[in-house]
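Colleague: pasted the sequence and its predicted model underneath.
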Amino acid sequence: MTTAVEHAIDRARDDGRAAFVGYLPAGFPDPDASIAAALALAENGADVIELGPPYSDPVMDGPVIQEATNRVLEAGFTTSDLFDVIREITRRTDVPVLVMTYWNLVLQRGIDTYAREIAAAGGAGLITPDITPEAADEWIAASKRHDLDRVFLAAPTSSDERLRMISEASTGFVYTVSTMGITGERASLDAAARSLVERLRIAGAERACVGIGVTTPAHVTNIAEYADGAIVGTALVKTLGSGGVDALGAKVRELVAGSRR
């Protein structure tokens, strides 16, 4: 059965474009504004919303996202608050909401409890940057029980065997890391991203979305040539922080315009 995230990506493809996945830190700049910002993503063309709960040791996050999530942490935002934010977003839009979370936050809550609460809030599933499929049996089982997508990451350094494992274990899409390193702005994307998507196709991945360093409409246009979707985070977080929700909406429209093939 096709999941909500898969359906969103397929609908974008049928419309002649790559899907646009927009990332924002949950609770930034405050819970109410976070909800408004996520809705602005949906209203201005995002196909999938990606929310990142704040974490004290975000190994993948660049300085812009770290600064935003630190602000949220200092304000006392909790995992329970995350579910409240998701619930309010999904009450007001049909655009699927994925949570990109470091695994320790899930373990602290309990894997099945976290999965159950995500599903009850209307969330579509999890992107898990720091757990691999072979270590995720309990999460895979919980995701099946609660009908949640599980999005694993593939990197340019991944072996062909690992890419097959990731492709088989993932639902929704495979998060295709464009280049090694943390999130943030880059003048150009690593050519390894195109090669990695080709390798993922051979490994059996039906949908691959490219993230890390995707910040301009030109980046999105380039990705649309070979991948199923583009994932943008830092550019959106920076815009929200400096210009608010209206500026964020305009930025999303600008980036989504680059997704047409």
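Modeller: Structure's in. What do you need?
Colleague: C-alpha only now, for contacts and for neighbours.
Modeller: OK.
Colleague: what is the neighbour count of residue 28?
Modeller: Neighbours of residue 28 under the rule other Cα atoms under 10 Å: 27.
Colleague: all helices for the stretch 51-200 of the chain, in order.
Modeller: 63-74, 79-92, 103-109, 111-120, 137-145, 160-169, 192-203 (DSSP state H, counting those that start in this stretch).
Colleague: in JSON lines: these, plus mean neighbour count.
Modeller: Below are the helices of the stretch 51-200 of the chain laid out as JSON lines (neighbours: other Cα atoms under 10 Å):
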{"stretch": "helix 63-74", "mean neighbour count": "18"}
{"stretch": "helix 79-92", "mean neighbour count": "18"}
{"stretch": "helix 103-109", "mean neighbour count": "14"}
{"stretch": "helix 111-120", "mean neighbour count": "19"}
{"stretch": "helix 137-145", "mean neighbour count": "15"}
{"stretch": "helix 160-169", "mean neighbour count": "19"}
{"stretch": "helix 192-203", "mean neighbour count": "19"}
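Colleague: doesn't residue 136 make contact with residue 165?
Modeller: No - contact criterion Cα atoms under 8 Å: residue 165 and residue 136 do not qualify, at 11.7 Å.
Colleague: shared neighbours of those two, anything?
Modeller: Listed as contacting both residue 165 and residue 136 by Cα atoms under 8 Å, 6 or more residues apart in numbering is no residue at all.
Colleague: ok so, going back, who wins for proximity to residue 242 among the helices of the stretch 51-200 of the chain?
Modeller: For residue 242, the closest of those is helix 63-74, at 11.3 Å, according to Cα to Cα.
Colleague: that older thread, nearest to residue 234, out of the helices of the stretch 51-200 of the chain?
Modeller: helix 63-74 (6.3 Å).
Colleague: by contact count, what packs against the closest one?
Modeller: Applying 3 or more Cα pairs under 8 Å, 6 or more residues apart in numbering; DSSP states H and E, we find helix 63-74 packed against strand 19-25, helix 234-257.
Colleague: ok, how many other residues are close to residue 110?
Modeller: Residue 110 has 12 neighbours, counted by other Cα under 10 Å.
Colleague: and among the helices and strands packed on helix 63-74, the most buried is which?
Modeller: Highest mean neighbour count of these: strand 19-25, a mean of 27 (counted as mean count of other Cα atoms under 10 Å).
Colleague: pull the contacting residues for residue 16.
Modeller: Residue 16 neighbours (Cα under 8 Å, 6+ apart): 260, 261.
Colleague: how close does it get to residue 257?
Modeller: Separation of residue 16 from residue 257 (Cα to Cα, to the nearest Å) stands at 12 Å.
Colleague: please compare the first structure with the one that follows:
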Amino acid sequence: MTNPATTPSGQPLGISHKPSKTRAMFDDFRKRDEPAFIGYLPYGFPDSEYSLKAFDTMVRHGVNAVEIGLPYSDPVMDGPVIQAASKIAIDNGERIADVFKAVETVANAGGVPLVMSYWNLIFHYGVERFATDFENAGGAGIITPDLIPDEAGEWIEASDRHGLDRIFLVSPDTSDERLRIVAANARGFVYAASRMGVTGERTTLSASPERLVARTRDAGAQNVCVGIGVSTPEQGAQVGSYADGVIVGSALVHTLLDDSARTPKPLDEGLSALAAKTEELAEGIHNARH
């Protein structure tokens, strides 16, 4: 059987020359002097069909790129809201092989599909297999919060073969040398975590993400997006005034949960709340510089 990473004669496949969908999105927004709005939801929450409708709703109400989260049983970076949502998805039997339906849903709605995943999930699925399936579904890139460029050789090769974006994370504590390594190996954008610690909604944001964006650009990154803690239109506008993209997760996930933050709202109620929150955030983010 032919290795999917080789030609029929056994030669390694070359580098894809497909343009980056994510970079193209940022180029369009740069012409309008606007930041992009990137929204996160875990796939399979509250269940598969509900989540597909939620992804479609996000794009149709103002999200430009969607981070499709792969629920994981040991999410070291996720705060309580996303952990609760991920547990619901896992308990409902979410499977990694089904996530490509979500990728297709986002692409068909006109958004840029990204996957956010801890590396262990992709490694066990098979790096080349995941890259192939993700590309075929219309995917743009993968955000890997626990994978550093130094240990990403297999992923760098696979993403080059399939024309996929590699999105690594940096934080305010990242050294200038490390920023240069990330910028040199990233494709699409660099994810700047606004602070150390887990995800979650915050009432205020510090000045550290603005400094981090400037440092990451100085290190060679073309596009830098800020996430972790952004939950209001005002915070979105604050971050959007200097970042290429604003990433919102917990605040969107929260709209699909009831007051206990543990039980999903009924479908129509949840999607209505998600649409309203998305529009509110989109207005703040897209008008950040106007």
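Modeller: That came through fine. Quick caveat, the model's predicted, so the values are computed rather than measured.
Colleague: can you calculate the TM-score here?
Modeller: Overlay of the two chains. TM-score (TM-score structural alignment, normalised by the length of the first structure): 0.96; 260 aligned residues with a Cα RMSD of 1.2 Å.
Colleague: on that earlier part again, now render the helices and strands packed on helix 63-74 of the first structure as TSV, adding distance to residue 178 of the first structure.
Modeller: Listed next are these as TSV, based on distance: least, Cα to Cα, whole Å:
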stretch	distance to residue 178 of the first structure
strand 19-25	14
helix 234-257	14
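Colleague: show me what contacts the residue mapped onto residue 38 of the first structure from the second structure?
Modeller: Correspondence of residue 38 of the first structure to the second structure, assessed by TM-score structural alignment: residue 55. Contacts here follow Cα under 8 Å, 6+ apart; on that basis residue 55 of the second structure touches 41, 66, 102, 105, 106.
Colleague: of these, which are reproduced in the first structure?
Modeller: Contacts conserved in the first structure for those, using both residues aligned by TM-score structural alignment, their matches' Cα atoms under 8 Å: 41, 66, 106.
Colleague: who's in contact with the most centrally placed residue in the second structure?
Modeller: Centroid-nearest residue in the second structure: residue 67, 3.1 Å away (criterion: Cα atoms, centre = their mean). By Cα under 8 Å, 6+ apart, the contact set of residue 67 of the second structure is 38, 39, 40, 41, 113, 114, 115, 116.
Colleague: that one and residue 49 of the second structure, how far apart?
Modeller: With Cα to Cα as the criterion, residue 67 of the second structure and residue 49 of the second structure are 17 Å apart.
Colleague: what of residue 135 of the second structure?
Modeller: Taking Cα to Cα as the measure, residue 135 of the second structure falls 22 Å from residue 49 of the second structure.
Colleague: same question, residue 142 of the second structure
Modeller: Residue 142 of the second structure is 22 Å from residue 49 of the second structure, by Cα to Cα.
Colleague: same check on residue 284 of the second structure?
Modeller: Counting by Cα to Cα - residue 284 of the second structure and residue 49 of the second structure are separated by 29 Å.
Colleague: who's more crowded, the two?
Modeller: Higher neighbour count among residue 284 of the second structure and residue 49: residue 284, with 19 against 14, using other Cα under 10 Å.
Colleague: contacts only, for the aligned partner of that one in the first structure.
Modeller: Here residue 284 of the second structure is matched to residue 258 in the first structure, going by TM-score structural alignment. Taking Cα under 8 Å, 6+ apart, we find residue 258 of the first structure in contact with 217, 218, 219, 220, 221.
Colleague: neighbour-wise, which one of those leads?
Modeller: Neighbour count (other Cα under 10 Å) singles out residue 220 as the most crowded of the contacts of residue 258 of the first structure, with 27 neighbours.
Colleague: the second structure: which residue goes with that one?
Modeller: Under TM-score structural alignment, residue 220 of the first structure pairs with residue 236 in the second structure.
Colleague: mind telling me what element its match is part of?
Modeller: Using DSSP states H and E, residue 236 of the second structure sits within helix 233-240.
Colleague: mean deviation, that helix versus the first structure?
Modeller: Mean deviation of helix 233-240 of the second structure from its aligned counterpart in the first structure after superposition (mean Cα distance after the TM-score superposition for the first structure): 0.9 Å.
Colleague: relative to helix 208-218, how tilted is that helix?
Modeller: 30 degrees (axes from the mean of the first three to the mean of the last three Cα atoms, to 10 degrees).
Colleague: and the helix or strand that helix 233-240 of the second structure is followed by, which stretch of the first structure?
Modeller: For helix 233-240 of the second structure, the following helix or strand on the C-terminal side (DSSP H and E) is strand 245-248. Residues 229-232 of the first structure are where strand 245-248 of the second structure aligns, with TM-score structural alignment as the criterion.
Colleague: so how much does the matching stretch differ from the second structure once superposed?
Modeller: Mean deviation of stretch 229-232 of the first structure relative to the second structure after superposition (mean Cα distance after the TM-score superposition for the first structure): 0.4 Å.
Colleague: what's in contact with that stretch?
Modeller: Contacts for stretch 229-232 of the first structure (Cα under 8 Å, 6+ apart): 9, 18-23, 208-215, 220, 223-224, 259.
Colleague: what lines up with residue 39 of the second structure in the first structure?
Modeller: Using TM-score structural alignment, the equivalent of residue 39 of the second structure in the first structure is residue 22.
Colleague: measure residue 221 of the second structure to residue 161 of the second structure for me?
Modeller: In terms of Cα to Cα, residue 221 of the second structure sits 21 Å off from residue 161 of the second structure.
Colleague: swap in residue 153 of the second structure?
Modeller: Residue 153 of the second structure sits 12 Å away from residue 161 of the second structure, going by Cα to Cα.
Colleague: cool, residue 57 of the second structure as well?
Modeller: Residue 57 of the second structure sits 32 Å away from residue 161 of the second structure, taking Cα to Cα as the criterion.
Colleague: residue 207 of the second structure now?
Modeller: 38 Å.
Colleague: which ones are touching the closest residue to residue 12 of the first structure other than its chain neighbours?
Modeller: In this structure, residue 12 of the first structure finds its nearest non-sequential neighbour in residue 19, 5.3 Å apart by Cα to Cα, 6 or more residues apart in numbering. Residue 19 of the first structure makes contacts with 8, 9, 12, 13, 46, 47, 48, 228, 229, 230, 259, as judged by Cα under 8 Å, 6+ apart.
Colleague: excluding chain neighbours, what is closest to the alignment partner in the second structure of residue 77 of the first structure?
Modeller: Applying TM-score structural alignment, one finds that residue 77 of the first structure aligns to residue 94 in the second structure. Distances taken as Cα to Cα, 6+ apart put residue 44 closest to residue 94 of the second structure, at 5.4 Å, once the chain neighbours are dropped.
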